[in-house]
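S.K.: Can you look at this prediction? I've put the sequence above it.
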Amino acid sequence: MIGLWGPGGIGKTTFAKALYNAIENQFHGCSFLERVREKSNQSGGLVALQEQLLSQIFSRTKFTVYTVDEGISLIQERLCRKKVLLVLDDVDDMGQLNALAGKGDWFGKGSRIIVTSRDRHLLTSHDKNYVYEHAFTNSNKVEIRRDLIDGALRYAGGLPLALEVLGSFLRGRKEPEWKSTLHKLSKIPESKINRVLKISFDGLDENEREIFLDIACFFKGKSIKDIKEVLDSCDFDTIIGIEILIERSLIKNEDETLQMHDLIQSMGQDIVNQACRDDPGKRSRLWLLEDVEDVFCYNTGTDAVKAIVLDWPLPKAIIISPDTFANMKKLRMLILLGGHISSQAQVRLPNELRWLEWPNAPNLEFGSCPKKLMRLDVPKSHIRQLGGNSQKFSKLKSIDFSECKSLVSIHDLSSAPNMEKLILKGCESLVEVHPSIGDLVKLEVLSLELCSNLRNFLNMLKTKSLQTLVLHGCSKLEKFPDIVGKMEHLKRLDLHGTAIKELPASIENLVSVESMNLASCKNLVRLPLQIYKLKNLESLDLGDCSNLITFPKNMEDSTDPHGCLGFRRLRQLHLYGCNLSEVEFLENFSSFPALEFLHLQYNKFTHMPTCINKYYCLRSLNVRGCEVLQEIPQLPPDIVYLYADCCKSLQILPDLWGQPSHTWSVSLVSCCELFGKGVNMDDVANVSLLEVSLCLYVYVYVYVYVYNFKCLTCVLSV
């Protein structure tokens, strides 16, 4: 076990990575755990690190650990005979070492454990040797005077991080710019790394400075995609800004997340704090719990505040006044996660706000001109309504009002033409939505899932960009809107558990829909014949539609290449519990050329069509609980699963003796007619099944469940 010790920026991680890459092929398993200090401070951090350690060493195995003690036992048990290479980077607490690499005998002979830390005592107290080395990267020759290069090295103070950042800043610059930079550095009384690093920050344009400070204060370790979405809403040129920061070695792209050295992050946060050490309400950014509490409790925010991001659990609830944000006129970003902040009256928000994330928010009041707001996420909040003629949400793209129990209405949103996502899941008091929603041309996702009191949806749906429509659990919704014109982007339609009685003939305009869920629509009595025009449909679920006694039959010849009807791609058809008295629609097998899973359980039909053997893609047939079903005809050759248990009237099964050799699963629980009422077993195809199950060279397995003595006697006699 080896310890690498030294201050931040000295190159410990770089050195450990180089060593790891050089020798990893000499071990049975390897793991490099970066930023142990940072990750262990997160909720469940040590457990997650233990899972990562095991999963990296056993590369094809996913481990789940519930407690630190369980993880310790698992590491000891699985690694005590395994030669491993383990790097623990940036450790600052003995508990981290004890959880991840407590003793040498945890690991097999020949293992190597490398620990990097800024705390020398931590390493020596754990019986490790320590190594203190400066690590420099190779650099190409540049056409710059030697004395200027020596000056840059001197001001970097022997720290690789400072040298990397300063070198990235000077790279490509001409001699006068080198002289100017070194002159500025010469004014620094001591070679403090923060001040050296700040030289690179001072050379940034305003766009890059703002992006850098937001990342340093709020977004280190977050995904580039999410960061870009937030910062774009603030009118920054985010793509080029991030690229420039990477070029200057101020941030790094690691697996599509933005990472930043601790010292660079500290420098950025210090720049913000220097604006006013004693009064956080006069700083541009607030992210520490004590600072946010101070500003909220004493109402000391000013127009200097541009962004507030808090992702910490609050020790107690904070009560704020309606005017808390009144003086923060330049506030563009407000993200309050993990705590409970309430108000006894409606809280007014500033007009400059672009991005709002505030779960459990009090009732909010938007100014008369919230035209810059782009994101509004206030799930489980006390908001009562949104919209109206006086409010112009011209840039608003996304709304999430999930589980806003007090929300009673969504007013006219025609002033929000850029809306892309509207989430109203679980808004139990919502009775209707404004017809303007049906005209939002850019809307992609619309979810009203579990809006149990929603009665009036839309009369017409015109949103051509819509990709997902979810009305799951809207148990009082009786009418589905007419679809005006072809909707070429809608892939998913979920109407599970609604009170809809029928679908309009205009359903044929959903030309791209792939998944349609109508399960538990107990008032649904019919489907239009036009449903066969949904040629991209892959899954159709009509399970437990107890009043749907028939499925429409396609009368057209689907073998005709010019025929307009037929499910070209339907793979799954669920019709369980529908009270179907016949399944004649299956006789036109060319309407279902791709069908793989056919679920017909708990229906009332007596016979299946003999052409079922022409469903060549069929893999699974479920007729469980079809109590009046008497016969199952010959099945297609590649079927794998047949569920026919509790079919009390079943007398004849298909002869599967000639079927290809593959694993079969056949369930025949409580098939009384078949096994218990004196049927001549020699004439029943199931005899072949039972005989085949004894032939070991034909891999066929049949599961027959016997529930009464009468059945047992019959089977034993066979």
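M.R.: Ah, there it is.
S.K.: can we go C-alpha only for contacts and neighbour counts from here?
M.R.: Noted.
S.K.: Tell me how far stretch 360-379 lies from the chain's centre.
M.R.: 24 Å (Cα atoms, centre = their mean, to the nearest Å).
S.K.: same deal with stretch 533-547?
M.R.: Relative to its chain's centre, stretch 533-547 lies at 27 Å (Cα atoms, centre = their mean).
S.K.: what comes into contact with that stretch?
M.R.: 508, 510-525, 564-579 (Cα atoms under 8 Å, 6 or more residues apart in numbering).
S.K.: Second structure follows, compare the two:
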Amino acid sequence: MHDQLKILGREIVKENLQNPGKRSRLWDYKDVQTTLRKKMPNWQCTEKVEALRVTLNFNQDERVFDCVHCDHFHHLSNLRLLELNNAGLEGNPKNHLLSNLVWLDWRGCREKSKLFALNMKNLVILNLCSSPVELNLEDWKRLMLKAGSLKVLNLKGCPWITASLEFPASMPLCCLILEGCLLSTPTIDESISSLENLVSLNMKRCISMKHLPPALCSLRALKELLIYGTKVERLHFEEGSLPALEILSACECEVLGEVTDSIGLLKNLRKLALRSCKQLKGLPHFIGKLVWLQEMDLSYTLINELPSSVKEWKNLEVLKMVHTYLEGFPEAIKDLEKLQELDFTHCESLSEDCDITGLSSLRIVRLKCTRISRVLTGDYGLSNLYILEKDDGVEFIYPRAISL
């Protein structure tokens, strides 16, 4: 939702419902504190509250971590979304506290005892982003048991989860975010293969991961795999692997030196990002089998040429090769009619002519800091081109293009 529309909606709610306890959503610090501290017989008026955000109190430019007493939640019987932004829980919550909770966003969670005391039976989304809470193997198994209905689990920046992550076969998990987790093993538990509904897996900055877990091969529904900034050395896939995969991001995998022919097995791949893989020197011939590829980013690699098979990338729309070692304009891309953006910025070895005659859909061409002398567009030019970034002295004649 656009920020201005969000602000307008909140102001309308405040204006029409002066009593915060009668609103369905509470986010303002003062309104939240007033509502949580209501006493009998006013509790019944807070039954309409379905979403509650408890934020930090700023006092004299110092961050004071607020704590909410568990007793304050007993009259919020219809609460479905709870956001505790670096806030804690006091008291001893009962096991049936907040039984209708569907979405728990507890950034900065510190005590696992308070986390496990909440009712998670109906929980669909759990966000523990940037939490210092420590979870060992037994804690992890307990969490999986209590929150068996989870579809989204966000553990981004939780360095103290040291368990080997095991998943029950019945869990309907769709999105798993492990970004920045210091996993105890260099791979992930084989039980991940049982997550038949998993669509997105984020393992960015999991620096202990040195190879792709074999168990990933059987994830039939996975569409997005992010291994950005890991220690993976080689991209290799078995026959039948990841049939639904559309996005593979392996940017900043600084020790990644090989992409094998098996990459061609990912028949439905739409986006492949290998930016800043500084050991990568080339691509395999079978890369051309990625016929549905729409975006490729090879920037800041050691690649100096593209294999001839890339002429099969008939659906390619974006090709980025910033600061690579190309020596000549790639012949294989000259007839890719759907290509819209071409970025060869800082390809300092790229010389001779840049012939984009057959690239009829081109909208953006970036050629700054190259040794190209001429840009050739054919007799009629390129009607869709509206941004051309080039160095002074590069010959290009087409009045509708904007030179920057």
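M.R.: Okay, I see it. Every value quoted in this text rests on a predicted model; they were computed, and no experiment measured them.
S.K.: Please work out the TM-score for the two chains.
M.R.: The TM-score (TM-score structural alignment, normalised by the length of structure 2) is 0.71; 363 aligned residues with a Cα RMSD of 4.5 Å.
S.K.: quick one on the thing from earlier: tell me the buried residues within the contacts of stretch 533-547 of structure 1.
M.R.: When the contacts of stretch 533-547 of structure 1 are checked for burial by 16 or more other Cα atoms under 10 Å, the buried set is 508, 510-525, 565-579.
S.K.: Return the subset of those lying in helices.
M.R.: Under the assignment DSSP state H, those contribute nothing to helices.
S.K.: Let's see which of those residues end up in strands.
M.R.: 515, 516, 517, 572, 573, 574 (DSSP state E).
S.K.: Looking at those residues, which is nearest residue 432 of structure 1?
M.R.: Distances from residue 432 of structure 1 to these, taken as Cα to Cα, are shortest for residue 517 (22.0 Å).
S.K.: just checking, what residue in structure 2 corresponds to that closest one?
M.R.: Correspondence of residue 517 of structure 1 to structure 2, assessed by TM-score structural alignment: residue 273.
S.K.: Its match: what's it in contact with?
M.R.: Contacts of residue 273 of structure 2 (Cα under 8 Å, 6+ apart): 248, 249, 250, 251, 295, 296, 297, 298.
S.K.: can we see that at 10 Å?
M.R.: By Cα atoms under 10 Å, 6 or more residues apart in numbering, the residues touching residue 273 of structure 2 are 226, 228, 247-252, 295-299, 320.
S.K.: With residue 599 of structure 1 instead?
M.R.: Residue 599 of structure 1 is in contact with 541-543, 572-577, 620-624, 643, counting by Cα under 10 Å, 6+ apart.
S.K.: Which residue in structure 1 aligns with residue 140 of structure 2?
M.R.: Match for residue 140 of structure 2 (TM-score structural alignment): residue 387.
S.K.: nearest residue to that match other than its sequence neighbours?
M.R.: In space, and not counting its chain neighbours, residue 387 of structure 1 is closest to residue 411: 4.7 Å by Cα to Cα, 6 or more residues apart in numbering.
S.K.: what helices or strands is the longest helix out of those in structure 2 leaning on?
M.R.: Criterion DSSP H: the longest helix present in structure 2 is helix 3-16. Using 3 or more Cα pairs under 10 Å, 6 or more residues apart in numbering; DSSP states H and E, the elements in contact with helix 3-16 of structure 2 are strand 25-26.
S.K.: Quick check: the gap between the aligned partner of residue 599 of structure 1 in structure 2 and residue 320 of structure 2.
M.R.: Taking TM-score structural alignment, residue 599 of structure 1 has residue 343 as its aligned residue in structure 2. According to Cα to Cα, to the nearest Å, residue 343 of structure 2 and residue 320 of structure 2 sit 5 Å apart.
S.K.: cool, residue 72 of structure 2 as well?
M.R.: Per Cα to Cα, residue 72 of structure 2 is found 54 Å from residue 320 of structure 2.
S.K.: swap in residue 371 of structure 2?
M.R.: For residue 371 of structure 2 relative to residue 320 of structure 2 (Cα to Cα), the value is 17 Å.
S.K.: try residue 22 of structure 2
M.R.: From residue 22 of structure 2 to residue 320 of structure 2 the distance is 53 Å (Cα to Cα).
S.K.: all helices for the stretch 51-200 of structure 1, in order.
M.R.: For the stretch 51-200 of structure 1, applying DSSP state H, counting those that start in this stretch gives helices covering 68-79, 94-100, 120-124, 146-155, 160-170, 175-186, 193-202.
S.K.: State whether residue 140 of structure 2 and residue 161 are indeed in contact, as I suppose.
M.R.: Yes. Contact criterion Cα atoms under 10 Å: residue 140 of structure 2 and residue 161 qualify, at 8.4 Å.
S.K.: These two: who's more crowded?
M.R.: Taking other Cα atoms under 10 Å, residue 140 of structure 2 and residue 161 do not tie; residue 161 has more neighbours (23 against 19).
S.K.: Report the contact partners of the residue lying closest to the more buried one once chain neighbours are set aside.
M.R.: Counting by Cα to Cα, 6+ apart, residue 161 of structure 2 lies nearest to residue 135, which is 4.8 Å off, once chain neighbours are set aside. Each residue near residue 135 of structure 2 by Cα under 10 Å, 6+ apart is listed here: 111, 112, 141, 142, 143, 158, 159, 160, 161, 162, 163.
S.K.: If you drop the residues flanking it in sequence, what lies closest to the first one?
M.R.: Looking back up the chat, that one is residue 111 of structure 2. Nearest one to residue 111 of structure 2, counting by Cα to Cα, 6+ apart, is residue 133 at 5.9 Å.
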